[in-house]
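Asker: Provided below for reference: sequence and predicted model.
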Amino acid sequence: MDTEDLRLAVYTSFALTGRAPEFSVLAERFGAGEARSGLRALHEGRHLVLGPGDEVVMAHPFSSVPLGFAVMGAWTLWWGGCAWDSFAMPHLLPGDPEVLVSTRCPGCGAPHAWSVGRDAPPSGNQVAHFLVPVSRMWDDVVRTCGNQRLFCGEACVDEWLARTGNDRGYVMDVSTLWRLARGWYAGRLDRGYRRREPTQAAEYLREAGLRGRFWGLPEE
């Protein structure tokens, strides 16, 4: 089965409604067997993430489950899969050049919100902490995304790490997060989308300002 129509059906549903399409809708359009095998192929190809019963849990940057972020556009409300995905939304959605991203600091519970647009990073002294290094991000994608969070600052990151027993991952400021997010999903709503090759991905990460082994990049 050519899965491109199926992939676009999933992504278009998320983009327009904030929700994954019901399997019954996909089965009616593509046939139940073809839809199920196609979803599994897309999962294996890392175009989406399936949960129990082949439910679509994530189709980055979209999520069907809450992972700490809400993203509000002009007419649609989405779950933001993580800090990275939430900041990517306005760069991907043609009808929403600016969105409101909201969350709570995992360290102290303080609420935060940013108006995130396409032209420049939002202001703010908060920091993003990514727990899982790039080489292991797909071991458990939901856990990875659930631990890409925004904190009040370094002190809240340290408090959360001490409380949870996690080792420190990678910390970046809001501007770096915006640069990371702005072009990462470019073309994902278009027919014929292709994931970046590893060398292209590494160059993109470097241009966003990321460094070091956490991102699979040489130390500088």
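Answerer: Thanks, I have the structure now.

Asker: C-alpha only now, for contacts and for neighbours.
Answerer: Fine.

Asker: any idea how far residue 23 is from the residue nearest to residue 90 when sequence neighbours are not counted?
Answerer: Nearest non-adjacent residue to residue 90, counting by Cα to Cα, 6 or more residues apart in numbering: residue 97, 4.9 Å away. Distance of residue 97 to residue 23, computed by Cα to Cα, to the nearest Å: 30 Å.

Asker: returning to that earlier point: the residue nearest to residue 90 contacts residue 87, correct?
Answerer: No - between residue 97 and residue 87 there is no contact under Cα atoms under 8 Å: 11.4 Å.

Asker: okay, the two: which has more neighbours?
Answerer: Each of residue 97 and residue 87 has its neighbours counted (other Cα atoms under 10 Å); residue 87 has more, 32 against 16.

Asker: Which residue lies closest in space to the residue nearest the centre of the chain, excluding its sequence neighbours?
Answerer: Geometric centre of the chain, nearest residue: residue 85, 2.8 Å, by Cα atoms, centre = their mean. Once flanking residues are discounted, residue 85 sits nearest to residue 61: 4.5 Å by Cα to Cα, 6+ apart.

Asker: Let me see the contact set for the one you found.
Answerer: By Cα atoms under 8 Å, 6 or more residues apart in numbering, the contact list for residue 61 reads 80-81, 85-86, 88-89, 185.

Asker: Now tabulate these in CSV and tack on secondary structure and distance to residue 103.
Answerer: Formatted as CSV, those follow (DSSP: H, G, I helix; E, B strand; the rest coil; distance: Cα to Cα, whole Å):
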residue, secondary structure, distance to residue 103
80, strand, 9
81, coil, 11
85, helix, 13
86, helix, 10
88, helix, 15
89, helix, 15
185, coil, 21
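
Asker: take the one below as the second:
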Amino acid sequence: MKYFVEHAKAPSIDELSVLFELNKDCIIKALKLLQAEHGVVLHPISNEIWVMHPFSAAPTNFWIKSGDMGWWGNCAWCALGAAALLDRDLTITTTLGSESKQVVIEITNGKIANKHLYVHFPIPMKKAWDNVIYTCSTMLMFESESDIDAWCERHNMHKGDVQPIEQVWAFSKAWYGRHLSPDWVKWTVQEATEIFERFGLTHSIWKLPVEKGRF
């Protein structure tokens, strides 16, 4: 994660092999174990890092820019989470509903200038990891709930939970804020449930089954 923040890209298997002084087979095995814990998403053929939430190694609809550096976020939630993790003044450029109207979200001194936006969460969290790339692709920003209603009708998409951007910003800071800490580990399902509840995310979309493991 530190490498992703500092270099604005995912470390390759070759680079990880050098950094950890291990052969590539050991690195791939370790990455697959990390993937099993939802710590990374690997490219299915090359085993290179595809996603390390909140960052993406592949182009997305969320471009995060600070100074001369830039990162891709996987979704609205991830983009705000990346902003929290980066902890600097930046902009997030995206298109509303992943369609044609572009917006630039400004975050300065930890505060969002664009307070009129909303984030739509259409995929139930209990199914989020069935295809997390698809799940992230659907977490988008909009200017109003009526726009979300029209978008769902237009694209035959189930309407889920709708949250104002400031609420998602506060939630994202708690969710992603410690990802660079050496002692941080992936949230358990129970911990995830508690964080959802703490931020008033009570819509059925956020309900998780009672089980062991990590979210």
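Answerer: Cool, the structure landed. Treat the numbers as computed from the prediction; the structure is a model and nothing was measured.

Asker: Quick check: TM-score for this pair?
Answerer: Remark: TM-score between the superposed chains equals 0.87 [TM-score structural alignment, normalised by the length of the second structure]; 205 aligned residues with a Cα RMSD of 1.8 Å.

Asker: Show me what the residue nearest to residue 90 of the first structure lines up with in the second structure.
Answerer: Mapped onto the second structure by TM-score structural alignment, residue 97 of the first structure lines up with residue 88.

Asker: my read is its match is in a strand, agree?
Answerer: No - counting by DSSP: H, G, I helix; E, B strand; the rest coil, residue 88 of the second structure is not part of a strand but coil.

Asker: gap between it and residue 110 of the second structure?
Answerer: Distance of residue 88 of the second structure to residue 110 of the second structure, given as Cα to Cα: 7 Å.

Asker: what do we get in the first structure for residue 207 of the second structure?
Answerer: In the first structure, residue 207 of the second structure lands on residue 216 (TM-score structural alignment).

Asker: do residue 182 of the second structure as well
Answerer: By TM-score structural alignment, residue 182 of the second structure lines up with residue 191.

Asker: Which residue in the second structure aligns with residue 170 of the first structure?
Answerer: Aligned partner of residue 170 of the first structure by TM-score structural alignment: residue 161.

Asker: need the strands for the second structure, in chain order.
Answerer: 41-42, 49-52, 55-56, 62-66, 69-73, 90-95, 102-108, 111-112, 118-121, 140-142, 161-164 (DSSP state E).

Asker: one step back: burial measure for the match of residue 170 of the first structure, as a count.
Answerer: Using other Cα under 10 Å, residue 161 of the second structure has 17 other residues around it.

Asker: For the first structure, just list every one of the helices.
Answerer: Secondary structure of the first structure (DSSP state H): helices at 4-17, 23-30, 32-44, 83-92, 141-146, 154-164, 174-182, 198-208.

Asker: Near residue 109 of the second structure, how many other residues are there?
Answerer: For residue 109 of the second structure, the neighbour count with other Cα under 10 Å is 10.

Asker: related to what we said a few turns ago, against residue 186 of the first structure, how distant is the residue nearest to residue 85 of the first structure?
Answerer: Counting by Cα to Cα, the separation of residue 61 of the first structure from residue 186 of the first structure is 11 Å.

Asker: and if you look at residue 173 of the first structure?
Answerer: Taking Cα to Cα as the measure, residue 173 of the first structure and residue 186 of the first structure are separated by 22 Å.

Asker: mind listing what residue 183 of the first structure touches?
Answerer: Taking Cα under 8 Å, 6+ apart, we find residue 183 of the first structure in contact with 88, 91.

Asker: at 10 Å what do you get?
Answerer: 88, 91-92, 118, 204, 208 (Cα atoms under 10 Å, 6 or more residues apart in numbering).

Asker: Turn the residues you listed into a markdown table, including distance to residue 31 of the first structure.
Answerer: Shown next, in a markdown table, are the contacts of residue 183 of the first structure (distance: Cα to Cα, whole Å):
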| residue | distance to residue 31 of the first structure |
| --- | --- |
| 88 | 32 |
| 91 | 33 |
| 92 | 29 |
| 118 | 39 |
| 204 | 38 |
| 208 | 42 |
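
Asker: Closest one of the residues you listed to residue 35 of the first structure?
Answerer: For the contacts of residue 183 of the first structure, the closest approach to residue 35 of the first structure (Cα to Cα) belongs to residue 92, at 25.1 Å.

Asker: coming back round to it: was I right about the match of residue 170 of the first structure contacting residue 207?
Answerer: No - counting by Cα atoms under 10 Å, residue 161 of the second structure stays clear of residue 207, with 11.4 Å between them.

Asker: Name the residues contacting each of those two.
Answerer: Joint contacts of residue 161 of the second structure and residue 207 (Cα under 10 Å, 6+ apart) are 124, 201.
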